[in-house]
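Chemist: my questions concern the predicted model and sequence given below.
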Amino acid sequence: MVQLRSLAADSPSRRSHWYALGLSEEDMLKPKIAVVNSSSELAVCYAHLDGIAKIVKEAVRAAGGVPFEVRTTAPSDFITGAGKQGSYILSARDLVTNDIEAQVEAAMLDGMVCLTSCDKTPPGHMMAAGRLNIPTILVIGGYQASGMIGNEHVDLEDLWSGSIATRFGKPFPHDEQEMIRQAVRGPGVCAGMATANTMHCVVEALGLSLPGSAPVRANSEKMQDAARRSGARIVEMVNEGLTPRQILTPAAFRNAVATVLAVSGSINAIKHLQAVAVEAQVDVDIFAMWDEVGRKVPVLSAVRPNGEVRIEEFEDAGGAAAILKQLAPLIDTGALTCTGRTLAENLEAFEVIGPEIIRPLDRPISEGPSIAILKGSLAPESAVVKLGIRDGARPEYFEGPARVFDSTALALDAIENKEINAGDVLILRGQGLKGGPAMGGGGSIVLFAIDAAGIARDTAFITDGQLSGLCLKGLTVAEVAPEAAVGGPIGLVHDGDRIRIDVATRSIDLLVDAATLAARAAEAKGPKKAEGYLGIYQRDVQPMSTGAVLID
């Protein structure tokens, strides 16, 4: 049996504390397991996790371990994204990781089960797993139920886009109060293949959750069963000495990249995967891997917002396991998983239940890539474009004059006042890791406004900020690096400068000569200084090439 860290750290005073908590002499010799819970009464994304934690703890005890519930911050886009223009959303990802280190590592616990839910907890949990490198398994927190108005399905995407469209004189598609009541009908994350469900699929593709875990209806018997089995499995993993860095290999990351591309998932997965790799000390360049894998992987499923398939249908068709099964000829199925078996062994007896929902490679929804990495004189390091289903609905080549905005409010005013013309390239800058700080949500609001104004097909949109996983409107390029706040070329663009985007050549260029740009260099502005935790984040956050981690 593997030497337990908790025993190695034992001391009389430590045992005294644990006796007072009700532990027995026998318990002192058992594996000590952290049950990492982000339960919160603030957000429905996490509201059900106390019940799931109870199931996990009971399973840990039954398997011969001692569970300790550990709480972390609980970022939710629509709740904790209200303040500071959404800057707390991405920055909270790293708070989750540091919360776990400050409790689990400080107590030298032997393993952990992480209850992973809204967008930033899956990467935060995986980053902690890579950093601490103790046996870890993630339990997928599941997606929320949404409702119906008449015969029409209504979810949070409909409500959000409808609320922005009202600014442009368009009525809600249904009664506003009825939509508010129907859009979210229970606990869990947003329905659709937005960032949360994308990251849940990533967790399974990386091998850090039990097979068949993602996506899953929140609080369903299937989810509860996965929680129960994960509680038992973590004790076995501790006894086997199976740690995250044995699982988080380059092959595992390649499998995860292929999975996101096959479902046209959220572009946020790119930076999150890179951050996990950095924390796990895996020498992979996710951006380069993305470009390589993207040239091979087609789109195999069209879950909203990519198509009309609902997340329930995707789950019932086989979910992430079905995607991996269909991708098997293109990925490395020899990768080890938290089961102690390879991906190939996990998938051996699996059959795709819904081959029309999750297509085989010889019958894809569309050719790939669904997401591409661009580089060029406007983005010397990287930029990301989401193409989704490549059916000609959005252009893949665009050249036009820039319309430059340094704030979300100014961009929205220009759109509302019909100052953006067909052929323009709208640029929203100052939204990046340091400029936002932490990217915020301005880009998503502007993109939905462009769509609501009816100009998404006739313009292009570029930002150094991030986008919600729900965003798929027109030709949009996000996360331009270097960002404006650190002197990136996007900060030197003037109104009227010509911009060229060419997906075929993976390029994005500012068509201004070098001498002119050199003369503008003095115009570069640093970020407006943030305060409190956001000030710490702004000071310490590393470039996008690291996945925006806080460690140097």
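Modeler: Right, received. Where do you want to start?
Chemist: please count neighbours and contacts with C-alpha atoms only from this point.
Modeler: Noted.
Chemist: which helix runs longest in the protein?
Modeler: helix 221-240 (DSSP state H).
Chemist: how far does it sit from the chain's center?
Modeler: 24 Å (Cα atoms, centre = their mean, to the nearest Å).
Chemist: and what of stretch 76-95?
Modeler: Here the centre of stretch 76-95 is set off from its chain's centre by 13 Å, with Cα atoms, centre = their mean.
Chemist: now do stretch 301-319
Modeler: In terms of Cα atoms, centre = their mean, the centre of stretch 301-319 is set 17 Å apart from its chain centre.
Chemist: list the buried ones in that stretch?
Modeler: By 16 or more other Cα atoms under 10 Å, the buried positions in stretch 301-319 come out as 301-306, 309-312, 314-315, 317-319.
Chemist: against that first model, consider the following:
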Amino acid sequence: MELRSNFEKGTSRWATRRAQWRALGLSDEDLEKPKIAVVNSSSDLAICYSHLDGVAARVKETIRAAGGVGFEVRTTAPSDFIHSAGGRGGYILSSRDLIVNDIEAGVEGALLDGMVCLASCDKTAPAQLMAAGRLNIPTIVVACGYQPCGTFRGEHCDIEDVFLAAGHVAQGTLGVDELTEMSENAVLGPGVCAGMGTANSMHIVCEALGMALPGSTPVAANSQSMWDSAEQAGRRIVEMVREGLKPRDVLTPGAFANAVTAVLSISGSINCVKHLQAVAAEAESDVDVYWLFERYADEVPLLAAVRPNGPHSIEQFEAAGGAAALLKQLEGLLHKETMTVTGRTTGENLADVEVADPEIIRPADRPLGSRPTVVVVRGSLAPSTGIVKLAVAEERKLTFDGKAIVYDSPEDAMAGLRAGEIREGHVLVLRGQGPKGSPGMGMASRPVFALDGAGLTGKVAVVTDGQLSGLVNKGIVVGEVSPEAADGGPLALVENGDWIAIDVAARTVDLVVPGEILAERRARLIKAPVPAGHGWLSIYQRIVRPLQQGAVLRG
């Protein structure tokens, strides 16, 4: 078998690689085998990643037993709750693209033959999919599992409950002692956030796309199922190299439609939208993911209600059959001809799947609801797009009209709330938080949760070009408005007192200000200065593309 990792004997490339790898204990026979990158984002900074070294070691053992050689390749390891402290939160989304380039440098620089990518916290799975699409070498994504969580005074308590409760502390409606107790019980072991947030949503997306093995998502971290999936991936990747099955054989338009269908059916994270668009961009697939969410919004039924979108736990969802069972229930809506990493089609993979609990994962003809919960909106305030996340059993009013009150940072918004500036009937406009504006796309959820703590949920709407928690939002919140303010979008023109009209059912968000007034404001608008720094965020700010292109980096 010809491998791109092998070089002609006697050449300098062959000789120097042989010298290096022989010193690592590899034999001449090993040097002829498929060489597989085990992409690991291990880190001591966050519990999400703390178990990955053990997973990487097991995958490498399995690759060797299957006739290959595994090389561990490290990347940066961002955690939203740890790495949002610096750079106004800009290191979170921007780190996704840093991982992509880490993988390219490590894998493409060495001309390895395939990859097993260990997916954990929010940005790892999309980054690994993006790298797979870019490099187009045989790749399997392995979900490394969700964390166990605990209880607080007899009630379920996870990391998102802590995040939300902090907003209540900020408003004086919850004590610091209670928050301290919650934080001591929310996370009991390794893995990602235990709700249907970005991490678990993107793990399921990997399976729906066909880039993860069937039945491998979601999974409890360090469970036997997780170890079994990791070992299966180690064996299968060697076969994929021999077969020449590559990501762009899998990442077809039909696969993206399947992924969108899955996200809509579980009320998945809104962050999946931009991440899937970024994967399509890197795979050079001519897919408009935002349009797919609009196209399928009214066709895909809600089949699962996992916390915080509903009463069920991620453990119950896994026990009911997980992503495989979900796709089985969606079978009539899927592109079953799409290829997967198994070498079989989606339809073939689903042939023998059974749903263990049809109350947790409903059949398509007996859904929890038919109204979409991931809603793409447009209008004069969001000419490209904005996104609204609704809960599964949403009862709140889906329209809101009110006067704008404008802030340019989450800190200013929080201070305004404490000072009593934000009142019932306002539309809180939080701008300058987009990919360029932050830079790196700031987190807008803290003011949203603080509004909840102040008893203003449903009484104040929020419109922002920032990103929001993948797990839960409160009230009518329009996030990821594009074009962002830093690109001169209409959000940059809003002034205190302007009238804003939101209609989620009609999928519109409008700035109700006469055109001649907006033209005058635009004439006075000061163009954002060229970044002056030298660090990662200034580089990111210079070359990041708009959200409709996945916020990928292009020079």
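Modeler: Looks like it arrived, so ask away. Owing to the predicted nature of the structure, the values given are computational and were not obtained by experimental measurement.
Chemist: returning to what we had before: nearest to Gly443 of the first structure, of the buried residues of stretch 301-319 of the first structure?
Modeler: Pro305 (17.0 Å; Cα to Cα).
Chemist: quick one: map the closest one onto the second structure.
Modeler: Taking TM-score structural alignment as the criterion, the aligned counterpart of Pro305 of the first structure in the second structure is Pro308.
Chemist: any idea which of the buried residues of stretch 301-319 of the first structure is closest to Asn255 of the first structure?
Modeler: For these, with Asn255 of the first structure as the reference and Cα to Cα as the criterion, the closest is Gly319, at 14.8 Å.
Chemist: and the gap between the closest one and Ala205 of the first structure?
Modeler: Relative to Ala205 of the first structure, Gly319 of the first structure is positioned 11 Å away (Cα to Cα, to the nearest Å).
Chemist: kindly report the same for Ala92 of the first structure.
Modeler: 24 Å.
Chemist: how about Tyr537 of the first structure?
Modeler: From Tyr537 of the first structure to Ala205 of the first structure the distance is 29 Å (Cα to Cα).
Chemist: so for these two, which sits in the more crowded spot?
Modeler: For Tyr537 of the first structure versus Ala205, the count of surrounding residues by other Cα atoms under 10 Å is larger for Ala205: 28 against 25.
Chemist: is it true that the more buried one touches Ala262?
Modeler: No: the pair Ala205 of the first structure / Ala262 is not scored as a contact, 11.8 Å apart, by Cα atoms under 8 Å.
Chemist: follow-up on the earlier one: what residues in the second structure pair up with the longest helix of the first structure?
Modeler: Under TM-score structural alignment, the match for helix 221-240 of the first structure in the second structure covers residues 224-243.
Chemist: for the first structure, just list every one of the strands.
Modeler: Assignment of strands within the first structure using DSSP state E yields the ranges 32-37, 66-71, 111-116, 136-140, 147-149, 152-154, 371-374, 382-386, 397-405, 425-428, 460-463, 475-481, 498-502, 507-510.
Chemist: just say which of those strands is most tucked in.
Modeler: Highest mean neighbour count among these (mean count of other Cα atoms under 10 Å): strand 136-140, with a mean of 31.
Chemist: Provide the aligned range in the second structure for that one.
Modeler: So strand 136-140 of the first structure is aligned with residues 139-143, judged by TM-score structural alignment.
Chemist: with the first structure overlaid, how far apart is that stretch on average?
Modeler: On superposition with the first structure, the average gap between stretch 139-143 of the second structure and its aligned counterparts reaches 0.5 Å (mean Cα distance after the TM-score superposition for the first structure).
Chemist: contact partners for the most centrally placed residue in the second structure?
Modeler: The structure's the second structure has its C-alpha centroid closest to Thr198; by Cα atoms, centre = their mean the separation is 4.3 Å. For Thr198 of the second structure, the contacting residues are 122, 268-272, 470-471, taking Cα atoms under 8 Å, 6 or more residues apart in numbering as the criterion.
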